[in-house]
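Participant: This is the structure alone, sequence omitted:
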């Protein structure tokens, strides 16, 4: 049986305590994010947001879950430039459709495939004006960068060997139909809109696989 030296045990103890403290702080931030507004969550709102956004944002409240009421699908297309300077606009490709394909008939689907893109667009929608699509503060820009990098991670830095200059998203929204026994009448037709073209630079591609 291996016997650890006193310094080694001290280092392991400190590391374990730091890990436990970090885990508790992270869970506390998530709890404050989903809990009803209170004096603590208001006092530490900036710190909680720094931990939660954008990767760990939640779309539900602790005591009042809000189920999804719309089906939202996202498509994207890119504009590329060839070595001779020729600029091309590529066809739309389905980001949501790819996630659905990865989940469908999979007995243990990935949480990322199910929620990453949907939550990224929820974050974008909550930080942009519904009238003109303008970002509301620094979180709006962060939401754009987050959504753009998710798409670029799936397309790669180039298309058919041509560098990507810009990327655009198309959003299709349809209200979930009520159950057969309900007398509620809703418009279930899909409504589509295109977001502006967003430029792609080296910073957007940095670190993508």
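Facilitator: Perfect, I can see it now. Quick caveat, the model's predicted, so the values are computed rather than measured.

Participant: CA only for contacts and neighbour counts going forward, please
Facilitator: OK.

Participant: same for the lengthiest strand in the chain, what does it pack against?
Facilitator: If you go by DSSP state E, the chain has its longest strand at strand 162-175. Applying 3 or more C-alpha pairs under 8 Å, 6 or more residues apart in numbering; DSSP states H and E, one finds that strand 162-175 contacts strand 70-81, strand 191-194, strand 198-199.

Participant: Can you spell out which helices and strands pack onto the longest one?
Facilitator: Contact partners of strand 70-81 among helices and strands, from 3+ C-alpha pairs under 8 Å, 6+ apart: strand 87-89, strand 93-94, helix 95-103, strand 162-175.

Participant: Let's check: the centremost residue of the protein is which one?
Facilitator: For the chain, the residue nearest the mean C-alpha position is residue 120 (2.2 Å; C-alpha atoms, centre = their mean).

Participant: wait, isn't residue 141 in contact with residue 134?
Facilitator: No: look at residue 141 against residue 134 with C-alpha atoms under 8 Å: they stay out of range, at 9.6 Å.

Participant: How far does the top helix by length along the chain sit from its chain's centre?
Facilitator: For the chain, the longest helix by residue count, based on DSSP state H, is helix 6-34. Per C-alpha atoms, centre = their mean, to the nearest Å, the displacement of helix 6-34 from the mean C-alpha position of its chain is 26 Å.

Participant: For the following helix or strand past it, list every residue counted as buried.
Facilitator: Moving toward the C-terminus from helix 6-34, the next helix or strand (DSSP states H and E) is helix 39-43. By 16 or more other C-alpha atoms under 10 Å, the buried positions in helix 39-43 come out as residue 41.

Participant: what helices or strands is helix 39-43 leaning on?
Facilitator: helix 6-34.

Participant: OK, contacts around residue 169?
Facilitator: Counting by C-alpha atoms under 8 Å, 6 or more residues apart in numbering, residue 169 makes contact with 74, 75, 76, 77, 194, 195, 196, 197.

Participant: quick revisit: how far away is the residue nearest to the centre of the chain from residue 9?
Facilitator: According to C-alpha to C-alpha, to the nearest Å, residue 120 and residue 9 sit 42 Å apart.

Participant: Tabulate the helices and strands packed on strand 162-175 (a markdown table), appending mean neighbour count and distance to residue 99.
Facilitator: Converted to a markdown table, the helices and strands packed on strand 162-175 look like this (neighbours: other C-alpha atoms under 10 Å; distance: least, C-alpha to C-alpha, whole Å):
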| stretch | mean neighbour count | distance to residue 99 |
| --- | --- | --- |
| strand 70-81 | 20 | 10 |
| strand 191-194 | 12 | 19 |
| strand 198-199 | 15 | 22 |
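
Participant: Below is an additional structure, to be compared with the one above:
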């Protein structure tokens, strides 16, 4: 070989003699002992502990699965019952109406409807008159006082009407009609409560706004409602009566605290 020919294995280092080469590390040779010791010293990660239902034994896992299934079924049945109680009359509610009512009432009663109700097509006014014992011992019967008209006048033009002016009298009357029959007799356990609630409201209003009542002591009150149909718009061909229909309640005697104005 010519001395100037290059070694096919590449150039030698500055300290290497001509024609010689540093030994190569054979492939696949074992790593140095220090590297093997370092790899052995790395700790093996501990297994992640199981949590929740997975941490239970198989027997308790089966019990938990059964309990969840029972809860899911009960929730679905409850939602179905509430839906049927709010839905309009249909075949299911006609056949199983009693079972639906026993499930829903009274604990899960809902005060809203599934579909928007028809708007009110009647104006209902609550009116009251009183029998007052005057200071001279005589009895005087007042004229009819339209309490609903007073509330309407207070609300009209008021940017922030009170909740009492808007709802107190109206809801008291709705409460009374819902717990009394057409003969004005109480139906159910809340009938007497609704009567007392309405009576106390009208007595309070009379002592506050009626001059005759303020001059004496109210002995009895009588309440009536005046229902008038809302007239259709001018472009409608519908014709409805504009005459008011009255529902007259019997005279109610006041208790001693009510007569003395204790409800004010």
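Facilitator: Good, I have the coordinates. These numbers come from a predicted model, not from an experiment.

Participant: looking at the helices and strands packed on strand 162-175 of the first structure, which is closest to residue 154 of the first structure?
Facilitator: Closest approach to residue 154 of the first structure among those (C-alpha to C-alpha): strand 70-81, 10.5 Å.

Participant: so where in the second structure does the closest one end up aligned?
Facilitator: Taking TM-score structural alignment as the measure, the second structure aligns residues 122-133 with strand 70-81 of the first structure.

Participant: Average offset of the matching stretch relative to the first structure?
Facilitator: Compared with the first structure after the fit, stretch 122-133 of the second structure shows a mean deviation of 1.1 Å (mean C-alpha distance after the TM-score superposition for the first structure).

Participant: Run through who's touching that stretch.
Facilitator: 139-149, 169, 173, 202, 212-213, 216-230.

Participant: filter those to the buried ones?
Facilitator: Neighbour-count burial (16+ other C-alpha under 10 Å) applied to the contacts of stretch 122-133 of the second structure gives 140-142, 145-148, 169, 173, 202, 212-213, 216-229.

Participant: In stretch 239-259 of the second structure, which residues are buried?
Facilitator: By neighbour count with 16+ other C-alpha under 10 Å, stretch 239-259 of the second structure contains the buried residues 253, 254, 258, 259.

Participant: What's the match for the first one in the first structure?
Facilitator: When you say that, I think you mean residue 253 of the second structure. Per TM-score structural alignment, residue 253 of the second structure is aligned with residue 199.

Participant: unless I'm mixing things up, its match is touching residue 152, no?
Facilitator: No: Residue 199 of the first structure lies out of contact with residue 152 (C-alpha under 8 Å); the separation is 11.7 Å.

Participant: how close does the aligned partner of residue 109 of the first structure in the second structure get to residue 110 of the second structure?
Facilitator: With TM-score structural alignment as the criterion, residue 109 of the first structure lines up with residue 161 in the second structure. Distance from residue 161 of the second structure to residue 110 of the second structure, counting by C-alpha to C-alpha: 27 Å.

Participant: just residue 162 of the second structure next, same as before
Facilitator: Distance from residue 162 of the second structure to residue 110 of the second structure, counting by C-alpha to C-alpha: 26 Å.

Participant: Kindly report the same for residue 182 of the second structure.
Facilitator: For residue 182 of the second structure, the distance to residue 110 of the second structure (C-alpha to C-alpha) stands at 25 Å.

Participant: Which residue of those two possesses the greater neighbour count?
Facilitator: Each of residue 182 of the second structure and residue 110 has its neighbours counted (other C-alpha atoms under 10 Å); residue 110 has more, 13 against 8.

Participant: Is that one part of a helix or strand, or is it coil?
Facilitator: For residue 110 of the second structure, the secondary structure call by DSSP: H, G, I helix; E, B strand; the rest coil comes out as coil.

Participant: how about the helices in the stretch 1-150 of the second structure?
Facilitator: Ranges of helices within the stretch 1-150 of the second structure are 33-41, 58-86, 91-104, 147-155, based on DSSP state H, counting those that start in this stretch.

Participant: can I get those in CSV with distance to residue 234 of the second structure?
Facilitator: Formatted as CSV, the helices of the stretch 1-150 of the second structure follow (distance: least, C-alpha to C-alpha, whole Å):
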stretch, distance to residue 234 of the second structure
helix 33-41, 96
helix 58-86, 35
helix 91-104, 40
helix 147-155, 24
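
Participant: Among these, show me which one is buried the most.
Facilitator: helix 147-155 (a mean of 15; mean count of other C-alpha atoms under 10 Å).

Participant: what element comes up after that helix heading to the C-terminus?
Facilitator: helix 163.

Participant: how big is the offset of that following helix relative to the first structure?
Facilitator: Looks like 2.6 Å for helix 163 of the second structure (mean C-alpha distance after the TM-score superposition for the first structure).

Participant: tell me how far that helix is from the chain's mean position?
Facilitator: Centroid separation for helix 163 of the second structure versus its chain: 19 Å, with C-alpha atoms, centre = their mean.

Participant: how far away is the equivalent of residue 243 of the second structure over in the first structure from residue 26 of the first structure?
Facilitator: Using TM-score structural alignment as the criterion, residue 243 of the second structure maps onto residue 189 of the first structure. Shown here: residue 189 of the first structure relative to residue 26 of the first structure, a distance of 41 Å by C-alpha to C-alpha.

Participant: now swap in residue 146 of the first structure and tell me
Facilitator: Distance of residue 146 of the first structure to residue 26 of the first structure, computed by C-alpha to C-alpha: 21 Å.

Participant: after the helix or strand hosting residue 171 of the second structure, next one along is what?
Facilitator: Assigned by DSSP H and E, residue 171 of the second structure belongs to helix 169-178. The helix or strand immediately downstream of helix 169-178 of the second structure is helix 191-209, counting by DSSP H and E.

Participant: What are the contacting residues of that following helix?
Facilitator: With contacts defined as C-alpha under 8 Å, 6+ apart, helix 191-209 of the second structure is touched by 128, 147, 169, 172-173, 175-176, 179-180, 185-186, 213-214, 218, 221, 252, 258, 261, 263-264.

Participant: now swap in stretch 250-264 of the second structure and tell me
Facilitator: Under the criterion C-alpha under 8 Å, 6+ apart, residues 199, 200, 203, 204, 207, 217, 218, 219, 220, 221, 222, 223 lie in contact with stretch 250-264 of the second structure.
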